[in-house]
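>>> kindly return the folded structure for what I paste below:
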Amino acid sequence: MLVLGLETSCDETSAAIVRDDGTILSNVVLSQLDEHRPYGGVVPEIAARSHLDHLDGVVRQAFKEAGIDFSDLDGIAATGGPGLIGGVMVGVTAGKTMALARNLDFVAVNHLEAHALTVRLSDSATFPYLLLLVSGGHCQVLAVRGVGDYRLYGSTMDDALGEAFDKTAKLLGLGYPGGPALERAALSGDPARFDLPRPMLGRPGCDFSFAGLKTAVRQTLDRLDQVTQQDIADIAAAFHESAAAVLRDRCRRAVARFREEEGIAGPVTLVVAGGVAANKRLRAALTDLAGTEDLRFVAPPIALCTDNAAMVAWAGIEHLRLGRKDALDFAPRPRWPLDPEARTRKGKLAILPDQGRQGGGK
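From the prediction side, this is the model:
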């Protein structure tokens, strides 16, 4: 089975062709960083227009690199949400049009599910496993029980971690995109110099909160008479230390709940996915946790952590294997929770804060 994947949910225009044995024949990613950099973040209208301008060319390049044409395909998978709705509409419309013209199966892929299943493409992970999904728009920890079967354990109550990275980098004058710049600055910093808070540390449950950490950075800067490069490096390092401590604590609690609910006595597979999963310091913190909690820690290759179409194609393959496909009247979704029953279990009527937000840092 060969599937063409399309990804247009935020600020990467991507097309990929993947085979059902896990072979990635092509994975073309066109970044829009230069277009958004003057504004310090992703501008939805600019992102949508850029997808419209470049998607055809990216698809042609994906076919060229794969050495195949439309007649070799079995299906087309496009991100159907959540995300910036203008961009999602571009990808879904293109995918449905090609599927109709070529009489191919069409799958509308949940962007979060694509991240959740990437580890089955890169590492052949088996169900069930625990997933920490961290990006500019999402911060969640979920039990992944099967394709389309997810249980949300916790999500952010305010900022996603990637969003907090970007906002902190902006406060420190590090530019955009903020996450990688903040990580570089932290390399020469002293994490013990500034005492930044660790929100939700030790609290019951598995929810996250990062807005207070970002506010503490601003207050720390306000107390300094003159901000030096060493001050910036030390604050960046302290930010990383706090974020890592929070992730370790929340994941430790999630592991305990996962063991109980899934009846697992032995090793648990902990997967980290999403753009922030590329952060080496956070990966190291989770690797340390794995050593103390009898975990198999798995992180996809960095190129598959950030938004890309190979993960979308693979999620499409997972659904097509089960005989699942979508009608061509599928409507793009700005919000699309992986666990729609989570609201009921939490006793809330509103969508959870983290569901469907996309943008900012990757």
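
>>> switch to C-alpha atoms for all contacts and neighbour counts from now on
Will do.

>>> my guess is residue 129 meets residue 271, correct?
Yes - if you go by CA atoms under 8 Å, residue 129 and residue 271 touch, sitting 7.2 Å apart.

>>> residues touching the nearest residue to residue 73 once chain neighbours are set aside, list them.
Closest residue to residue 73 apart from its sequence neighbours, by CA to CA, 6 or more residues apart in numbering: residue 2 at 5.1 Å. Applying CA atoms under 8 Å, 6 or more residues apart in numbering, one finds that residue 2 lies in contact with 17-20, 72-75.

>>> narrow these to those in strands?
Residues of the contacts of residue 2 located in strands (DSSP state E): 17-19, 75.

>>> emit the PyMOL select command for whichever of the residues you listed are buried.
Buried members of the ones in strands among the contacts of residue 2, defined by 16 or more other CA atoms under 10 Å, are picked up in PyMOL with:
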select buried, resi 17+18+19+75
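
>>> so where do the helices sit in the stretch 201-350 of the chain?
Secondary structure of the stretch 201-350 of the chain, counting by DSSP state H, counting those that start in this stretch: helices at 211-223, 229-262, 280-293, 302-305, 309-321, 342-346.

>>> ranking the ones you listed by burial, who's on top?
The highest mean neighbour count among the helices of the stretch 201-350 of the chain, using mean count of other CA atoms under 10 Å, belongs to helix 309-321: a mean of 28.

>>> other SSEs contacting it?
strand 2-7, strand 12-19, strand 24-31, strand 75-81, strand 105-110, helix 111-122 (3 or more CA pairs under 8 Å, 6 or more residues apart in numbering; DSSP states H and E).

>>> Proceed likewise with the subsequent sequence, for comparison:
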Amino acid sequence: MDPASLSLSSQKEVLYILGIDTSCDDTGVGIVRVQNGVPEVLANALWSQKVHRQYGGVMPEVASREHVERIDAILEDALVQAGISLSDITAVAATRGPGLVGALLVGLTYGKGLAQGLGVPFYAMHHLEGHIQAAVSEHPDLPFPHLALVVSGGHTHLFKVNAPGQYELVGATRDDAAGEAFDKVARMLGLGYPGGPAISKAAERGDPRGVELPRPLLGQKAFDFSFSGIKTACLLAVKAGVNPENLAASFQFRVVESLVQTTKRAAKALGIRHVVVSGGVAANRALREAFGQSGLRSHFPPMHLNTDNGAMIALAAVKKALKGEQHSDWESEAEAYLPLVQAAH
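Next up is the predicted model:
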């Protein structure tokens, strides 16, 4: 069979899309069933690599090896969760970027091989679109246009979503991603890795006004983000011997304030009320509460779909699968730096 000719049968009443994400240090395989055009997550199997805790951050070569060792077992877990067999799969999708290129190659190559072996189409997907679809899938009646804030360890981007699959970049971080800043400040405070949950827990015992930290990009007309200044201020505060729990609370407060206030300004300028917030940092309770009090109509993914996972990649592939596209992305290569859209400027 010629792989380029593989396509989904338009007569199939139920589609089973298998999604793979190995963009960083989580090995994710998810399965989405699409019936009458409606997607439903049946499985979301995930292995979070604990080995990186000893390094205080992700070691790319180690992450790649962990993906290779674990991906077969995670696929089996996903099939058991979904209650189906491999022969039921009607399409395979995998992340092509952005991410750690070695890690991406594991999932992308595995997905292509799996699709060819099964004789089904293969879709190479964008990691950020997966995060966005994890939230959108929970809110099928979300009006257009709306905003999408993707905030994670490697990404802090604000998009205007004009139609399904049509994105316009509104703002992005000029330096560190928010999740990266959480990791680095947690390491300064000796709280361990990953930093997001550790900072959040410590912040519960601290005073968010206890340490004076700078407000990033104060007075800007654009809708960008910056967290390197806060990170540097935290380092100076640690050297000055401030209370670590107060510093954790103050740091979290400033980051959340920046994310919410910048998104609010963008929404007002563009005349938009609805925003989806996704990515690993979207699991942060303080962020969710702040958006809930922001006056915006805020929508989040379920908690188990916030971090990197395979189910979100399957969800991102739904629109391709429903079109019964005859082209499969066999030639797609892993790309460490892959923009969802180009900056307008």
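
>>> show me what residue 269 of the first structure aligns to in the second structure.
In the second structure, the residue matched to residue 269 of the first structure (TM-score structural alignment) is residue 274.

>>> whoops, residue 137 of the first structure was the one
Superposed on the second structure with TM-score structural alignment, residue 137 of the first structure falls opposite residue 154.

>>> show me what contacts the nearest residue to residue 325 of the first structure once chain neighbours are set aside?
Leaving aside its chain neighbours, residue 325 of the first structure sits nearest to residue 107 (5.0 Å; criterion: CA to CA, 6+ apart). If you count contacts by CA under 8 Å, 6+ apart, residue 107 of the first structure has them with 75-78, 316, 319-320, 324-326.

>>> save those as a markdown table, and put in distance to residue 238 of the first structure too.
Shown next, in a markdown table, are the contacts of residue 107 of the first structure (distance: CA to CA, whole Å):
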| residue | distance to residue 238 of the first structure |
| --- | --- |
| 75 | 47 |
| 76 | 44 |
| 77 | 41 |
| 78 | 39 |
| 316 | 40 |
| 319 | 42 |
| 320 | 45 |
| 324 | 46 |
| 325 | 47 |
| 326 | 46 |
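
>>> contacting residues around the aligned residue in the first structure for residue 288 of the second structure?
Matched across to the first structure, residue 288 of the second structure falls on residue 283, judged by TM-score structural alignment. Neighbouring residues of residue 283 of the first structure by CA under 8 Å, 6+ apart: residue 277.

>>> for residue 60 of the first structure, state which of the contacts of residue 2 of the first structure is nearest.
residue 17 (11.1 Å; CA to CA).

>>> isn't that closest one right up against residue 313?
Yes - if you go by CA under 8 Å, residue 17 of the first structure and residue 313 touch, sitting 6.8 Å apart.

>>> shared neighbours of the two, anything?
3-5.

>>> mind checking how far the closest residue to residue 282 of the first structure other than its chain neighbours is from residue 289 of the first structure?
Nearest non-adjacent residue to residue 282 of the first structure, counting by CA to CA, 6+ apart: residue 244, 5.6 Å away. Distance check for residue 244 of the first structure against residue 289 of the first structure: by CA to CA, to the nearest Å, it reads 10 Å.

>>> neighbour count winner among residue 129 and residue 271 of the first structure?
residue 271 (26 against 20; other CA atoms under 10 Å).

>>> out of everything not next to it in sequence, what's closest to the aligned residue in the second structure for residue 337 of the first structure?
Residue 337 of the first structure maps onto residue 339 of the second structure when the alignment is built from TM-score structural alignment. Excluding its sequence neighbours, the residue lying closest to residue 339 of the second structure (CA to CA, 6+ apart) is residue 98, at 7.5 Å.

>>> what's the neighbour count on that neighbour?
22.

>>> what's the matching residue for it over in the first structure?
Here residue 98 of the second structure is matched to residue 82 in the first structure, going by TM-score structural alignment.

>>> I'd say its match and residue 331 touch.
No - using CA under 8 Å, residue 82 of the first structure is not in contact with residue 331; the gap is 11.5 Å.

>>> what sits in contact with each of these two?
Listed as contacting both residue 82 of the first structure and residue 331 by CA under 8 Å, 6+ apart is no residue at all.
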